[in-house]
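Engineer: Just a sequence and a predicted model for now, questions to come.
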Amino acid sequence: MSKQIVYSEQAPAPIGPYSQAVLVNGMLFVSGQIALDVAGQGDIQAETQKVMENIGAILKAAGLDYINIVKSSIFVKDMNNFAAINEVYGRYFPAEPPARETVEVARLPKDVNVEISVIAI
């Protein structure tokens, strides 16, 4: 098994003992991304956009793109934001979107409103 840590300066540095992403045997596991520096903190679409940009930066560091994502997990603080998150998220997958689940949670790191993790090949 070959294991490589993937890091991008264009995405937030980990705030704990984890890596932004780990590449193992051609599969990239991207840790949950949040929007740390968003001008419109609390604006769910701005947060989702920043999260997706963070994911894109990490994918690029691994030589991949959104088309390579096969699975994503979305964690939201308020399921009432589902449609707004979907609107932004969907722009990144105009065809053949990945498998996904969306789960409402009580709280997220740094009190953000959305966190997304992905697996890409």
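Structural biologist: Arrived safely. Residues are numbered from 1 along each chain as shown.

Engineer: alpha carbons only for contacts and neighbour counts from here, please
Structural biologist: Noted.

Engineer: which residues in this protein form helices?
Structural biologist: Counting by DSSP state H, the chain has helices at residues 44-61, 82-90.

Engineer: okay, these, which one's buried deepest?
Structural biologist: helix 44-61 (a mean of 22; mean count of other Cα atoms under 10 Å).

Engineer: okay, pairing it with this:
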Amino acid sequence: MSTIINTPNAPAPIGPYNQAVFAGNLLFISGQIALDAQTGELVMPDLATETHKVMANIKSILTEAGLDFGAIVKTSIFLKDMGDFAQVNEIYGSYFSGNFPARETIQVASLPKNVNVEISVTAYKA
């Protein structure tokens, strides 16, 4: 059995998917980019701001599901340029305290709306 999670505090999906889906105790959050939920506009004045917006969108979905960053067990980070890894990694890491989730970081040829970073996560609800 699965449960769909959607919140107006994160960007609406731009395709045939949901913001997140609970399958049992696992929450799968779709890849988030730096879209503003209210305006639908990208927030990309610089890489730091873009990354913080991605993490804020993830936080909004986690909150709607009754979870926080401590519940995340796995993340996937997609970068347009692996040269951005250090800066994204530092910002990403600042959202966790203690046990970090498993993760992979992948450079890709292109991302939706030509963004620089997209992050998806899997969380566990105890």
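Structural biologist: Looks like it came in fine. Please read these numbers as outputs of a predicted model, since none were measured by experiment.

Engineer: TM-score of the superposed pair?
Structural biologist: Once the chains are laid over each other, their TM-score by TM-score structural alignment, normalised by the length of structure 1 reads 0.95; 120 aligned residues with a Cα RMSD of 1.3 Å.

Engineer: What distance do you get for the aligned partner of residue 78 of structure 2 in structure 1 to residue 17 of structure 1?
Structural biologist: The alignment partner of residue 78 of structure 2 in structure 1, by TM-score structural alignment, is residue 75. In this view, residue 75 of structure 1 and residue 17 of structure 1 are 20 Å apart by Cα to Cα, to the nearest Å.

Engineer: Among those two, which residue is more densely surrounded?
Structural biologist: residue 75 (21 against 5; other Cα atoms under 10 Å).

Engineer: For the helices of structure 1, give me CSV that also has distance to residue 69 of structure 1.
Structural biologist: Compiled in CSV, those are given as follows (distance: least, Cα to Cα, whole Å):
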stretch, distance to residue 69 of structure 1
helix 44-61, 9
helix 82-90, 12
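
Engineer: And those helices: which comes nearest residue 121 of structure 1?
Structural biologist: helix 44-61 (10.0 Å; Cα to Cα).

Engineer: and the angle for that closest one with helix 82-90?
Structural biologist: 30 degrees (axes from the mean of the first three to the mean of the last three Cα atoms, to 10 degrees).

Engineer: helices and strands around helix 44-61 of structure 1, which ones?
Structural biologist: Counting contacts by 3 or more Cα pairs under 8 Å, 6 or more residues apart in numbering; DSSP states H and E, helix 44-61 of structure 1 is packed against strand 27-33, helix 82-90, strand 114-120.

Engineer: Check the mean deviation of it from structure 2.
Structural biologist: Per the superposition on structure 2, helix 44-61 of structure 1 and its aligned residues are separated by 0.5 Å on average (mean Cα distance after the TM-score superposition for structure 1).

Engineer: Pull up the aligned stretch in structure 2 for that helix.
Structural biologist: Under the criterion TM-score structural alignment, helix 44-61 of structure 1 matches residues 47-64.

Engineer: Give me the contact list for that stretch.
Structural biologist: For stretch 47-64 of structure 2, contacts defined as Cα atoms under 8 Å, 6 or more residues apart in numbering pick out 5-7, 9-11, 19-20, 29, 32-36, 43-44, 68-69, 87-88, 91-92, 95, 116-119.

Engineer: Can you turn the buried part of these into a PyMOL selection?
Structural biologist: Only the buried entries of these go into this PyMOL selection, using 16 or more other Cα atoms under 10 Å:
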select buried, resi 5+6+7+9+10+11+19+20+29+32+33+34+35+36+43+44+68+69+88+91+92+116+117+118+119
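
Engineer: Now which residue in structure 2 aligns to residue 3 of structure 1?
Structural biologist: Residue 3 of structure 1 maps onto residue 2 in structure 2, by TM-score structural alignment.
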